[in-house]
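Chemist: here you go, sequence then predicted model.
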Amino acid sequence: MTNKYLYLRFIFSVTLLSIGSSLLFTSASGASTNLPVLSDHSSASVSMASEYRLGRNWARMLRGSAPLLHDPLIFHYLDELLWNIAPHSQLTDRRLELIVLDNPTFNAFAVPGGVIGVHAGLITAAESEDELISVLAHELAHLSQRHFAQRIEEERRNRPLVLAGILASILIAAADQQGGVAALSSTMGASAQAQLTFSRRNEAEADRIGMQTMVAADRDPKAMPQMFSRLQRSYRFYGQRPPEFLLSHPVTEARIADSLNRAETLPRVSPRPYTPEFDIIRTRIEVHFSDQPGEILKRFIADTQRDNPAIAHYGAMLAAMRTNQLELARQHFEQLPQQWAQHAYIKLSELELLLAENDFTQAESRSEAMMALYPDSMPVMKMHARVMYTTGQPERAVPIYKHLLQDYPTDTDSWYQLAEAEGLSGNITGVHEARIEYFLLTGNIDSAIQQITFAKREANLHPSDLARLEQLEAETLEIRRQIKEDL
């Protein structure tokens, strides 16, 4: 367990105890209903610039402490959904960053600075794309209404570590779900409300504005109460512990009923034509998180005789790949219906199969063809770079990763892979620079400084390279100062 993790956990425990004591007092006095509103000066007491800086530096610590899911198809799908609804939200600052965590629990969160986090397991809790979108719309509403700033102002005078505690609770649950629960449970004696990240009023406001966002984006607002009901029913799978999402976003029968009633008053949206993206991604995640791939393979094979053979064949293909039954995987791929077989996500999945089969000639040919069709697609570029690297052409992978990082500068996996490709291509300065960026994005400031020192010792360093390293050194020291100041 890292010192950083222990530090955040300590902050979280101390902070929740102080919040719990405060909530006991405010409940008795009735003051808890007097929350600041957006139109008064209270939210402005925490500047948006401060929120942005704190959230982005916290995101560095999250990337370095919690396992991220580096599946380009899953990330691309969620990122597309987020940007599908963000223009219809009330956000004024749309510098958003999506972080997908390799965590099977049902959770999502929003952090000041436009950081949206999704535990990949949440997708398996949804039964439709709109249900999944409803959670993203809800989190965007928390950001647009600046609920974090309101909470800080509410506790500002006597409890300056409130936001640190809130962020620590998210990080703990993301990095270690059992640890997150233990940290929450340790404070329950002080107050049951100590588990709640937001007030009930803020949750209701996020529901209302989130549903308005959904309508504006031509999505069914009824999907939000449906999703919350589904999460609430999942209690039975968790024993005495609710899903992480319900710990930070408490759902009651009254809240579900209220949101259902509100949805009835909103304009109706037209049904959307079926597309397979949601089913493809949900199936990928289901196979990814299965701890018994042989059993899930049997289930998908049996399901090929039922109502949704496309999902079943795709699931069987992925599960067979996990169990190294590549001929069986190929058989199920060949049985996919045309609508699925022609989908870009399925073609990329076949590229994964071709690499597993060591059919590098076909993999390179298909990958080149996809790059011609989708030259700016994030998952296509990442898969093409992987094919180039795997087929012994790292020098061709380097420009692809650099192109990717222009649009996705916080993609730690691309920085890591770029460093590897630069090394095999013989560009030592490029290795150092990519590693420095990787360490900065994962909050490993000491390693970034050490890497800069190593880079500056290289013989025959070009003046432009030295200038770039000195710039990176200044940025690194500034980030270190900010993190110490904020956290």
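Modeler: Received, thanks.

Chemist: contacts, neighbours, all on C-alpha from now
Modeler: Fine.

Chemist: strands of the stretch 51-200 of the chain, residue ranges please.
Modeler: 97-101, 108-111, 115-119 (DSSP state E, counting those that start in this stretch).

Chemist: please identify the most buried of the ones you listed.
Modeler: Neighbour counts (mean count of other C-alpha atoms under 10 Å) averaged over each of the strands of the stretch 51-200 of the chain peak at strand 108-111, with a mean of 24.

Chemist: and it, how far out from the chain's middle?
Modeler: Computed by C-alpha atoms, centre = their mean, to the nearest Å, the chain-centroid distance of strand 108-111 equals 9 Å.

Chemist: for stretch 120-127, same thing?
Modeler: Worked out by C-alpha atoms, centre = their mean, stretch 120-127 lies 13 Å from the chain centre.

Chemist: ditto for stretch 262-273
Modeler: Centre to centre, stretch against its chain (C-alpha atoms, centre = their mean), the figure for stretch 262-273 is 27 Å.

Chemist: what's the answer for stretch 312-322, then?
Modeler: On C-alpha atoms, centre = their mean, the centre of stretch 312-322 falls 24 Å from the chain's centre.

Chemist: put this next to the previous one:
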Amino acid sequence: MISALAVGSMLLAPLTPAFAQSQERGPSLLRDTEIEETLHEEVDPIFVVAKLDPKRVRILLVGDPTINAFATQGLMLGLNTGTILQADTPNEVIGVMAHETGHLAGGHPVRSGEMTRAGLKPMLLTMGLGVLAMALGAPDAGAALIGNSGYFGTLGALTYSREQESRADQAGVGFLEAAGMSAEGLVTFFDKFRYQEVLDESRRYPFFRSHPLSSDRIEALRAKIEALPHYGVKDSPEAIAKFQIMKAKIDGFMNPSLSLRKYSDKDPSFPARYARAIAYYQTREPDRALKMIEVMLTEQPNNPYLYELKGQILFEYGRIAEAEAPQRKSVELKPDAALLRINLGQTLTNLDDKAKRAEGVAELKRALLSEDDNAEAWRLLALAYARDGDEGQAELATAEQYFVMGALANSRQFAIRARQEFPKDSIYWRRATDIILASDPTDEDLRALARDGST
């Protein structure tokens, strides 16, 4: 689900809808297995030809209605939800991501002279940390880090030169062609917003402030791509279907009231019903949403995301025991999705059944095998241990949570406390010691470790 940094379907925090967020809070970073999978399916072939490992590139989904996309240090490619909603075809989104891949492959986020002169390189490191904390499921902590770094302001300051933009255009077009895709979407997307060129900079979309646009650039791109062999390649019906579902899902979570008008109840298509079900859930009509989901499940009984959504609604409206079955089904259908396992683990650890809580702990640990830097999973694990009175493991899991968030002082404090709960030289004692040593220890911390032979 979409989660503004919580887990599963769409998580915004443990008990907050994934894509749900107040407009007053401004942009949020979102997690959603289905959307992340769709975006990776679209852009992974481009990463491959760009000689970037798709598993190492993080796609960050920013909950913001404006158009923007960006590339940052640490192989992060960001995309505003507004960019997806304003695109007319999957190929337009792919074109934008191919352009940003050009920046990544060219090292522009690191080499930018403007960034260096503005002293933004250190800020970007902090910004990246905040992005990571939020993208991994810790919205509040991530927001604090980002607030300290002027994160979204920094994105606005990352203005690429026209030369870098031209290189990213050329690289992106080359990647698309090498991957057997059309680059037409990049031109059609730019062409729709050609008028941005004449607007005062303060009135432009963020993307066109940081990525200078000009009619000459658009026409030069058009002339180049129209001569390429794969120019006429069209989006597949499957890609179009997933694109429509992605847009409907984003609309349902971020624009629920508008979605109930935009997606007519006379429209029987799956995307329209999906958007409406999510919108009903967001507008506090869970029973109406669940009724629609049940009908859709009769048509798509093997859709893990419908079970995920059903489980999320039940959990968030206090029907925790009922949430277990659909969440189990979502994991059964998609066992490699860490966010779905975290959802199930959260539900099981909230049940008044010690055996199920133990199973929930196992699910969270299994999710951490594939996302060991997921702060939300560590937080839920700490709560589960505390619920069962295992203070040592609760302290250690909390230390892990803060460590992956980059809150080293907090991480060190909890690791020191955890260390006191375990036998000396046990695996958990050693892990707590490692966290202390890696969390900028004070001289007193080091002396304390030396006294018992840890250093």
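Modeler: Thanks, I have it. Since this is a predicted model, take the numbers as computed values, not measurements.

Chemist: hmm, back to that, want to try CSV for the strands of the stretch 51-200 of structure 1, with distance to residue 9 of structure 1 as columns?
Modeler: CSV is the format used below for the strands of the stretch 51-200 of structure 1 (distance: least, C-alpha to C-alpha, whole Å):
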stretch, distance to residue 9 of structure 1
strand 97-101, 19
strand 108-111, 17
strand 115-119, 19
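
Chemist: residue 213 of structure 1: what's it in contact with?
Modeler: Going by C-alpha atoms under 8 Å, 6 or more residues apart in numbering, residue 213 of structure 1 touches 85, 88, 89, 90, 137.

Chemist: now structure 2: which of those residues match?
Modeler: Counting by both residues aligned by TM-score structural alignment, their matches' C-alpha atoms under 8 Å, the contacts of residue 213 of structure 1 that remain in contact in structure 2 are 85, 88, 89, 137.

Chemist: name the SS class of the residue located most distally from the centre of structure 1, please.
Modeler: Relative to the centre of structure 1, the most outlying C-alpha is that of residue 460, 41.3 Å out, by C-alpha atoms, centre = their mean. Here residue 460 of structure 1 is coil, with the state taken from DSSP: H, G, I helix; E, B strand; the rest coil.

Chemist: one more: residue 267 of structure 1?
Modeler: coil.

Chemist: select, out of the strands of the stretch 51-200 of structure 1, the one closest to residue 54 of structure 1.
Modeler: The minimum distance between residue 54 of structure 1 and these falls on strand 108-111, with 9.0 Å, by C-alpha to C-alpha.

Chemist: average distance between the closest one and structure 2?
Modeler: Following the fit onto structure 2, the mean deviation recorded for strand 108-111 of structure 1 is 1.8 Å by mean C-alpha distance after the TM-score superposition for structure 1.

Chemist: now which of the contacts of residue 213 of structure 1 would you call buried?
Modeler: Burial by neighbour count, judged by 16 or more other C-alpha atoms under 10 Å, picks out 85, 88, 89, 90, 137 from those.

Chemist: quick one: which of these is nearest residue 393 of structure 1?
Modeler: Distances from residue 393 of structure 1 to these, taken by C-alpha to C-alpha, are shortest for residue 85, at 38.8 Å.

Chemist: give me every residue that touches that closest one.
Modeler: Applying C-alpha under 8 Å, 6+ apart, the residues near residue 85 of structure 1 are 137, 213, 214, 217.

Chemist: now do the same for it: its match in structure 2.
Modeler: Alignment note: residue 85 of structure 1 maps to residue 46 in structure 2; criterion TM-score structural alignment.

Chemist: returning to what we had before: and of the strands of the stretch 51-200 of structure 1, who's closest to residue 389 of structure 1?
Modeler: Where the strands of the stretch 51-200 of structure 1 are weighed against each other on C-alpha to C-alpha, the nearest is strand 97-101, at 24.2 Å.

Chemist: which stretch of structure 2 lines up against that closest one?
Modeler: So strand 97-101 of structure 1 sits over residues 58-62 in structure 2, by TM-score structural alignment.
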